[in-house]
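S.K.: Sequence below, structure please.
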Amino acid sequence: MIRRKPNMTFHPSYWFSSLGAGGTAVSFFMYLMWMVPHKNTPIPTFADWSTQLNEGGFMAALTFASLVGIIVFSILHFALLFWNIAESTAFKKDLKALVNTPAEVQLMAIPVTFAMTVNVLFILGALFIPNLWASVELLFPGAIAAFALIGVYAVRIFVQYISNMVRSGGYASVDHNHLSALVSVFTFSMLSVGFAAASAMSHIAITAAIATTLSIAFFAFALLIGIIVLSHGINAIMKHGIAEAASPSLWMLIPILTVLGISWVRLSHGLNHHFGIESSPGSLFLPLTVIFMLQLGVFTLGYKVMKANHYLTYYLYGDKENPISFGLVCPGVALFVMGMFWWHIGWVKTGIIEPFSPAYWIGIGVLFTIQVITISALLKLIRKLLRHPTPTKVAHV
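M.R.: Okay, the predicted model is just below:
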């Protein structure tokens, strides 16, 4: 049963548990995306993986394991999603107490999780509902509408936060010595990549054009807000040092770069198909390499800081408890996912690396290690923060 410590105030960061589980489900989908043939559809479907399983061998086993991973972590995602909805409803006062404070922006963890839910549902539908792809053009407007509603919700939260901050002259830098406000950028980036799916995969011009426009809008919004948040956050960190409890925010840029990178790939496909702007694996090698190398740099810097202040020792492996620790999960998932895009588009599709060669599997092995470490961290944090035992009732004689 999911249960947090009763003496800990409910915080929006608990939503990152569901977000991380959903992202992990998507990470298992990456094996199918890049290793299961799907010539007739842009992503693998029920028919594609069924054919792969029937062929037997190692790839069939890998496909089966990936499907199990998708199912298990999708179930975990929805279990944590419903728990967070229930907790947010039951403890509205805790969330309202954040309004007009620097922590108000953390409410953006809610819409970004809902956006992940739409992505998970899309994957589950494509994989487990036979022949669904034949009607996919009817589903794209629904997906666009869902992301639009989430976008309105996210914009309302962010506008209220930024208006409160501007009205009061901003918050003291000592209260902003972290990068947690990047959750707003993450949210808008997630919406951008959601809209970009229809841009890349729809064959109906008007659907793709609307999706492309909305994706670019949130992409641009994410970039603008990102510049502002990074400049203020880094300045505050340089003055006061990183707030220990918010140390995972140093890695928040990693998932942002991943979803913006995937948005770029999807938009490139959509612009090529509908607007005649040429795109090729070679042309995507440069932006994907820049993004992945930047992610590795951010990861290394963040790890060195968290090693120096013993954050991982205290909050992941030790006795200190804080729901912000769930912010450690998405960066690991994002690094794995972007690694899969970079490896397959930049190296395999360009012919530099032969598919399923020894060199290919070495690269996959490195990424798999990242995935395993991330899953281990997610499960450890769930056990630590959300498996608090229910008090036993003492029987009175």
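S.K.: can we go C-alpha only for contacts and neighbour counts from here?
M.R.: OK.
S.K.: Report the contact partners of residue 221.
M.R.: Contacts of residue 221 were listed using CA atoms under 8 Å, 6 or more residues apart in numbering, and they are residue 188.
S.K.: Hmm, I typed the wrong one, I wanted residue 164.
M.R.: Residue 164 makes contacts with residue 100, as judged by CA under 8 Å, 6+ apart.
S.K.: how far does the host helix or strand of it sit from the chain's center?
M.R.: Element membership of residue 164 [criterion: DSSP states H and E] is helix 136-167. Distance of helix 136-167 from its chain centroid, counting by CA atoms, centre = their mean, to the nearest Å, is 16 Å.
S.K.: Moving C-terminal from it, which element do we reach first?
M.R.: The element immediately downstream of helix 136-167 (helix or strand, assigned by DSSP H and E) is helix 182-201.
S.K.: any idea how far residue 128 is from residue 249?
M.R.: In this view, residue 249 and residue 128 are 35 Å apart by CA to CA, to the nearest Å.
S.K.: what about those two, which has more around it?
M.R.: Neighbours were counted for residue 249 and for residue 128 using other CA atoms under 10 Å; residue 249 has more, 23 against 15.
S.K.: Does the more buried one touch residue 177 like I think?
M.R.: No - with contact defined as CA atoms under 8 Å, residue 249 does not count as touching residue 177 (10.2 Å).
S.K.: Could you also give me the structure for this second sequence? I'd like to compare it with the first:
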Amino acid sequence: MNSQAHRPADTWSPLYFLASLGAGGLTVTFFMYLMFWVPHPGQPVPVFEDIMLAFSTGGIGMKAAIVIALTGIAGFAFLNVKLLIWNLARRSEFLKTEAYTKLVNSNGETLLLAMPLALAMTVNAGFILGLVFVPGLWNVVEFLFPAALVAFALIGYLAFRQIGDFLGRVLSEGGVFDVTANNSFAQLLPAFALAMVAVGMAAPAAMSTVPLTVGVSLIASIFLGTVAGLYAIVSAILAFNSMLHHGTAKESAPTLMVVVPILTVLGIMMLRQEHGLHTTFEAHGGMADNLVLTTTILAIQSAFLVLGLLVLRRQKYADAFLRGEGNSAGSWALVCPGVALSVMLHFWINKGLVGAGLIAKFGVAYWGLTAVALASQVAMIVLVAVLYRRHFAKRNPASLVAAE
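M.R.: So this is what the prediction gives:
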């Protein structure tokens, strides 16, 4: 018997792309250390040279933070790419099976959007790797922005094609969408994918100094972000109605919190757009605009986090799929909300509270609030380790036979 037989991951599902997504998201959480703690005059994000200067001149705390950040970025970016490649290979095999035919003729067809979602995250993670590990990258970055826009455009095209296949089928044929099985927020996955592409599209708006590049970035990200928001609202309303009638599907219960990462990526998209409008088109906002935006996002996220955790607790989800014998690929959806909360807290603290002058940077209140973001990050690292062991670790054949 193969020593890896009967691992949960051997029964592949498109939701395993969320494992790659979660690792990419943790890469971003470590980049937050550098983004907000390392001085980076002259450009909106820290680059290799800024990081090395801060490391050579900073105190022990700065040095430790940089070492932890670089280690975390490298490690989780590697895991992100490794899991993406594994998923792409398994997907290729899956397309030839009867399970795929069954999937594309059910509500679950939208699960295929997990692939463009993960692809977009990997492109974002790749850009972070370039910024922090490649010397002199900022000197040629204007040549990279058009390439990034093309890459995200291709991923967006793939996402729209898959969404079109699904909506074309269910809206033209009628009676093929099972409303009783729509009792979760699983149908928000397409919106999440579009939002992830949109935030990537918005990056040149915040960082480029070429008006045409900024303009294309703004237009493309506004278009994708608006469609993502519209799709999320419609899908959430339909799903909530079904949940009120039939309860929340236990295995899909983690999707109740998918609103959290969707709002984080859309929030970062809007912050990037605002920066581009300010620096390139002289559209000046008020000092407290970022405070209002990030606080509003956190308020909505808090509501969905509380709702999701309440349902998970009432359904004893952890006993079934995190501590018990059961395993579900959908458990990887639990990583995204915690990662997204950590990232949004960093933006709220630094762009909102510090930006509006409510708290002092690196003061007691600053570190007290930042500790919450770091705690959420650490919790998600532990969760990824637990899920990876449950779903991907090699099993002892003898113990499997004994269990059977």
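S.K.: mean per-residue distance, the helix holding residue 164 of the first structure to the second structure?
M.R.: In the superposition with the second structure, the average deviation recorded for helix 136-167 of the first structure is 0.4 Å (mean CA distance after the TM-score superposition for the first structure).
S.K.: which part of the second structure lines up with that helix?
M.R.: Under TM-score structural alignment, the match for helix 136-167 of the first structure in the second structure covers residues 141-172.
S.K.: Can you list the buried residues in that stretch?
M.R.: Buried residues in stretch 141-172 of the second structure, counting neighbours by 16 or more other CA atoms under 10 Å, are found at 142, 145-146, 148-149, 151-153, 155-156, 159-160, 162-163, 166, 169-170.
S.K.: Ok, stretch 109-121 of the first structure next?
M.R.: Of the residues in stretch 109-121 of the first structure, those with enough neighbours to count as buried (16+ other CA under 10 Å) are 109, 110, 111, 112, 113, 114, 115, 116, 117, 118, 119, 120.
S.K.: what comes into contact with it?
M.R.: Applying CA under 8 Å, 6+ apart, the contact partners of stretch 109-121 of the first structure are 12-13, 15-16, 18-19, 22-23, 25-26, 74, 77-78, 143, 146-147, 150-151, 153-154, 183-184, 186-188, 190-191, 194.
S.K.: what about it, how far off from the second structure?
M.R.: For stretch 109-121 of the first structure, the mean deviation from the second structure after alignment is 0.4 Å (mean CA distance after the TM-score superposition for the first structure).
S.K.: whereabouts in the second structure does that stretch align?
M.R.: With TM-score structural alignment applied, stretch 109-121 of the first structure matches the range 114-126 in the second structure.
S.K.: Now find how far off-centre the matching stretch is within its chain.
M.R.: Computed by CA atoms, centre = their mean, the chain-centroid distance of stretch 114-126 of the second structure equals 9 Å.
S.K.: do the same with stretch 255-267 of the first structure
M.R.: Computed by CA atoms, centre = their mean, the separation of stretch 255-267 of the first structure from the middle of its chain amounts to 11 Å.
S.K.: Could you point out the residues of the second structure onto which it aligns?
M.R.: The alignment places stretch 255-267 of the first structure over residues 261-273 of the second structure (TM-score structural alignment).
S.K.: That stretch vs the first structure, average offset?
M.R.: Overall, stretch 261-273 of the second structure averages 0.5 Å from its counterpart (mean CA distance after the TM-score superposition for the first structure).
S.K.: Could you dump the buried residues of stretch 109-121 of the first structure into TSV with secondary structure added?
M.R.: Below are those laid out as TSV (DSSP: H, G, I helix; E, B strand; the rest coil):
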residue	secondary structure
109	helix
110	helix
111	helix
112	helix
113	helix
114	helix
115	helix
116	helix
117	helix
118	helix
119	helix
120	helix
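S.K.: Can you tell me which of these comes closest to residue 53 of the first structure?
M.R.: Among these, residue 120 lies closest to residue 53 of the first structure (CA to CA), at 22.1 Å.
S.K.: got the buried residues of stretch 109-121 of the first structure as CSV, with distance to residue 318 of the first structure columns?
M.R.: Formatted as CSV, these follow (distance: CA to CA, whole Å):
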residue, distance to residue 318 of the first structure
109, 25
110, 27
111, 30
112, 28
113, 27
114, 31
115, 32
116, 30
117, 31
118, 34
119, 33
120, 32
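S.K.: Pull the contacting residues for the equivalent of residue 82 of the first structure over in the second structure.
M.R.: Correspondence of residue 82 of the first structure to the second structure, assessed by TM-score structural alignment: residue 85. In this structure, residue 85 of the second structure makes contact with no residue, judged by CA under 8 Å, 6+ apart.
S.K.: do residue 337 of the second structure as well
M.R.: 257, 258, 259, 260, 261, 305.
S.K.: and which of the residues you listed is nearest residue 177 of the second structure?
M.R.: The nearest member of those to residue 177 of the second structure, counting by CA to CA, is residue 258 at 21.3 Å.
S.K.: what's the farthest-apart pair in the contacts of residue 337 of the second structure?
M.R.: Maximum pairwise distance in the contacts of residue 337 of the second structure, criterion CA to CA, is 10.7 Å, between 261 and 305.
S.K.: So which of the two has more stuff around it?
M.R.: More neighbours sit around residue 261 than around the other of residue 261 of the second structure and residue 305, counting by other CA under 10 Å; the figures are 24 against 21.
S.K.: Who are the contact partners of the closest residue in space to the more buried one that isn't next to it in sequence?
M.R.: In space, residue 261 of the second structure comes closest to residue 340 once its chain neighbours are excluded; the distance is 4.9 Å by CA to CA, 6 or more residues apart in numbering. Under the criterion of CA under 8 Å, 6+ apart, the neighbours of residue 340 of the second structure are 25, 260, 261, 264, 265.
S.K.: Selecting buried members of those in PyMOL, what would you type?
M.R.: Selecting in PyMOL just the buried members of the contacts of residue 340 of the second structure, where the criterion is 16+ other CA under 10 Å, is done with this command:
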select buried, resi 25+260+261+264+265
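S.K.: out of the contacts of residue 340 of the second structure, who's nearest residue 398 of the second structure?
M.R.: Proximity of the contacts of residue 340 of the second structure to residue 398 of the second structure (CA to CA) peaks at residue 25, which lies at 36.3 Å.
S.K.: Would you tell me what helix or strand residue 384 of the second structure is located in?
M.R.: Here residue 384 of the second structure is covered by helix 364-392, with elements defined by DSSP H and E.
S.K.: Alright, that wraps it up for me.
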